[in-house]
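*Asks:* Requesting a structural model of the entry that follows:
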Amino acid sequence: MYIKKLRLQDYRNYKSLEIGFSPNINVFLGHNAQGKTNLLEAMYFLALTRSHRTSNDKDLIRWGSEFARISGVVIKDNSSQLKLDLVISKSGKKAKLNNLEQRKLSSYIGNLNVVLFSPEDLSIVKGNPGIRRKFIDMEFGQISSQYLKTVSQFRQVLKQRNVYLKKLQHHQTKDLVYLEVLSDQLSAYCAEVVKTRLDFLKKLQVHIEKIHDQITDHQEVLKIVYSSFYDSTDKSLEDIYGIYKQTFKDNYQKEIQRGVTLFGPHRDDIKFLINDKNVQDFGSQGQQRSVALSLKLAEVELIKEQVGDYPILLLDDVLSELDQKRQTHLLSSIGRGIQTFITTTSLEDVDSSIVKDPNILNITNGKVQQEEV
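*Replies:* Okay, here's the model as predicted:
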């Protein structure tokens, strides 16, 4: 899988751009604040219909414009060609696949798979649980459109239930039968979301354990543990459904008092353990960086395993953040026919012994010029 061509219109600091890429390694070279990261963000958005830098899509529209457009031509299986098109306006966004408008974004996402490496990856390990939940939902959503649909349905029912709990809290209604109906619906979606997360994390564990073992010269064992209010280990879909249904039944008065749903995958977390110790609490900065790197490299392998093709790698100013050992592990993964985009202010950060014959693109104030190597 690789991006053959990218077109931008009124996106960030790009008024109009059409550019082709190498299926191997592409380097965006330039000073800071010239638009290098904007190009990676555009590819990320083209794949996932959201930015990794802002939750407000309006930020992507060039100042003074009514809308922004990102279009791309993607080659899959070295033969089939897909045309992806996204229009971002102040009223929302529209997605097209091969010129056909997609009614739901869940049917669009997954046609282009990307894995982004950035200095902010450390927050997945160090940050709050919401960051980790967002990470697993975004990444697993690339692999399974059904997971995306289930998460969307879960959020809709969760919102309805929270609204109704507020009504009960403020004595605007006394009907507990409808709360029971919503609780049953939510229990079913909770079970599906959690079971899918557990299944994917189990597969991710196989890859991350092996990769981290190599990075740390067999000194550390890394494990991912799903953290919820109950022990989810070896639970079936029916078991999880029953646990949620009983939990909502036992705690409805507390939830009415608080006016919010207190249990569910929207409150769960994942923990990273090195030699059975929580990295977030006890890991050094170096260990936390190694975990973040192992996680992203494991994600690459999981996507390859599940969809049959490697994702596109987006390396946003990360080479200068890594020591030689970790950089070598990252760059060595590139030499397997994976299309890679690297942003950097200097080619000195790019190991020429590993990254050979890159397609270098100079970025200056929203202008792109290809460099002959």
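*Asks:* hey, let's count contacts and neighbours off CA atoms from now on
*Replies:* Noted.
*Asks:* Contacts for the helix or strand hosting Asn38 next, please.
*Replies:* Counting by DSSP states H and E, the element that carries Asn38 is helix 36-48. With CA atoms under 8 Å, 6 or more residues apart in numbering as the test, helix 36-48 has contacts from 12-13, 28-30, 50-53, 70-72, 84-86, 109-114, 116, 138, 142, 314, 316, 341, 343, 363.
*Asks:* Find the nearest non-adjacent residue to Glu255, please.
*Replies:* Thr261 (5.9 Å; CA to CA, 6 or more residues apart in numbering).
*Asks:* Does that neighbour touch Gln253 like I think?
*Replies:* No - using CA atoms under 8 Å, Thr261 makes no contact with Gln253, being 11.0 Å away.
*Asks:* which one of those two has more residues nearby?
*Replies:* Thr261 (21 against 14; other CA atoms under 10 Å).
*Asks:* is it fair to say Thr343 lies in a strand?
*Replies:* Yes - assessed with DSSP: H, G, I helix; E, B strand; the rest coil, Thr343 lies in a strand.
*Asks:* To compare against the first, here's the next sequence to fold:
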Amino acid sequence: MRLTRLLLEDFRSYPSAELRPDPGLTIVAGPNGSGKTNLLEAIFVAVTGRSHRAATESELVRHGAAFARVRLDLTNSDGADTARVELILPGPLGSAELRKRVTVNGLARRPAAVSETVRAVLFRPEEMLLLVGAPGDRRRFMDAILAQANRRAAHDLAELVRVLAQRNALLRAIRREEAGSDGLAFWDEQLAEVGSRVMAARLTLVAQLDARIPALHDAVAPPEEQGERVRLTYADTLKDAWPERPNPRDPADTLPDAEQLAAAFRRRILAVRQKELWNGVSLVGPQRDDLRVELAGREVASHASRGQQRTIILAMKLAETDLLGAGGAPMPIVLLDDVFSELDAERSERTLALLLQRGQVLVTVADLAALPIGRPAVSTWQVGEGRLVQAPRVA
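*Replies:* Predicted structure coming up:
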């Protein structure tokens, strides 16, 4: 479904705001710090239930307000079906009875369930460092897709956080000689069961991304980079405890099921028991895995040029868009936060054209000159001093 109207009340810098995006491309322009990113963040938070910037949800509430409200009005391509998603976020000054609430067409829903109605892909300038950044960045990339595309995986990811918190707390208590090791058996099994399901979902996701990346890479790349083989593989921490590990370069090898992975987890957890007790932290699990990216058989982080890295990242975000819209799911709203300032004109033009073939795109820019040239007249909104105003269309 596409977004027809965004309404904000006391969200971040906006006392109130209304945006009516076009079905295709909509531009939000304004100086740095004017609140452009806040608009995209509001959409993403309403769709996914989480912010990519806020440490706590109360940060999303305008200073001095009791709560923030975000409303998305949606429709399908022919206008025959409509939906409304509303998010209420309590602020630090709100009453104790006020809780975070998500509704779809007036009915309370869990945040993970919103993806059945609407999905979103957010592309930030920081993601240009995805391939050379910390492993946690690449784990978040995978998990953000799973959280919208797979409700079971979304539940398992949340459960994994809880299991690791409990298990790590026990490991620290054992190290301080405040607890015995008897209770570890329960949390070992919880980590094996939940961790294996998360890893199985990630392995499937990486295989799906890897199958899509080559064609998308060539669609974005300049002629001199086309035809270079890009491979995505999952780097786990199970080591010798998983002898059945499939060869990612052998298409005949099938992906493992969660039961096989759980057995490998149990073996690996026992193998590192003493190290975990010494360090007071879990050393095995999806929280320590990584996404490995290769170009022509070599690690991208250390051997690819900056331009090659950006081409691959763009292909990965396009693959994310396609995966989230696959299998009859709603095509995601694409949110580009000042990305074109980080790209050359050729990559910008190719990427925007490919995204517009897929559906609705909202772009923020500080300078309209950073936009790819040759676009037809598009809807443009100006942001400044906490106000959002529609401007004359630009060519």
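*Asks:* overall similarity of the pair, as a TM-score.
*Replies:* Scored against TM-score structural alignment, normalised by the length of the first structure, the superposed chains reach a TM-score of 0.93; 370 aligned residues with a CA RMSD of 1.9 Å.
*Asks:* Check the mean deviation of the helix holding Asn38 of the first structure from the second structure.
*Replies:* Mean deviation of helix 36-48 of the first structure from its aligned counterpart in the second structure after superposition (mean CA distance after the TM-score superposition for the first structure): 1.2 Å.
*Asks:* Provide the aligned range in the second structure for that helix.
*Replies:* Aligned by TM-score structural alignment, helix 36-48 of the first structure falls on residues 36-48 of the second structure.
*Asks:* go on, stretch 116-128 of the first structure?
*Replies:* Against the second structure, stretch 116-128 of the first structure falls on residues 122-134 (TM-score structural alignment).
*Asks:* contact partners of that stretch?
*Replies:* Residues outside stretch 122-134 of the second structure that contact it (CA under 8 Å, 6+ apart): 40, 44, 137-138, 293, 300-301, 309-310, 313, 317, 334-339, 342.
*Asks:* what about that stretch, start to end distance?
*Replies:* 19 Å (CA to CA, to the nearest Å).
*Asks:* Now do the buried residues in that stretch.
*Replies:* Under the neighbour-count criterion of 16 or more other CA atoms under 10 Å, stretch 122-134 of the second structure has 122-123, 127-128, 130-131 buried.
*Asks:* again, but for stretch 171-180 of the first structure
*Replies:* Buried-residue list, stretch 171-180 of the first structure, by 16+ other CA under 10 Å: 179-180.
*Asks:* Make JSON lines out of the buried residues of stretch 122-134 of the second structure and add distance to Glu228 of the second structure.
*Replies:* Listed next are these as JSON lines, based on distance: CA to CA, whole Å:
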{"residue": "Leu122", "distance to Glu228 of the second structure": "26"}
{"residue": "Phe123", "distance to Glu228 of the second structure": "24"}
{"residue": "Glu127", "distance to Glu228 of the second structure": "22"}
{"residue": "Met128", "distance to Glu228 of the second structure": "19"}
{"residue": "Leu130", "distance to Glu228 of the second structure": "19"}
{"residue": "Leu131", "distance to Glu228 of the second structure": "17"}
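*Asks:* in stretch 366-380 of the second structure, what counts as buried?
*Replies:* Those would be 366, 368, 370-372, 378-380, for stretch 366-380 of the second structure by 16+ other CA under 10 Å.
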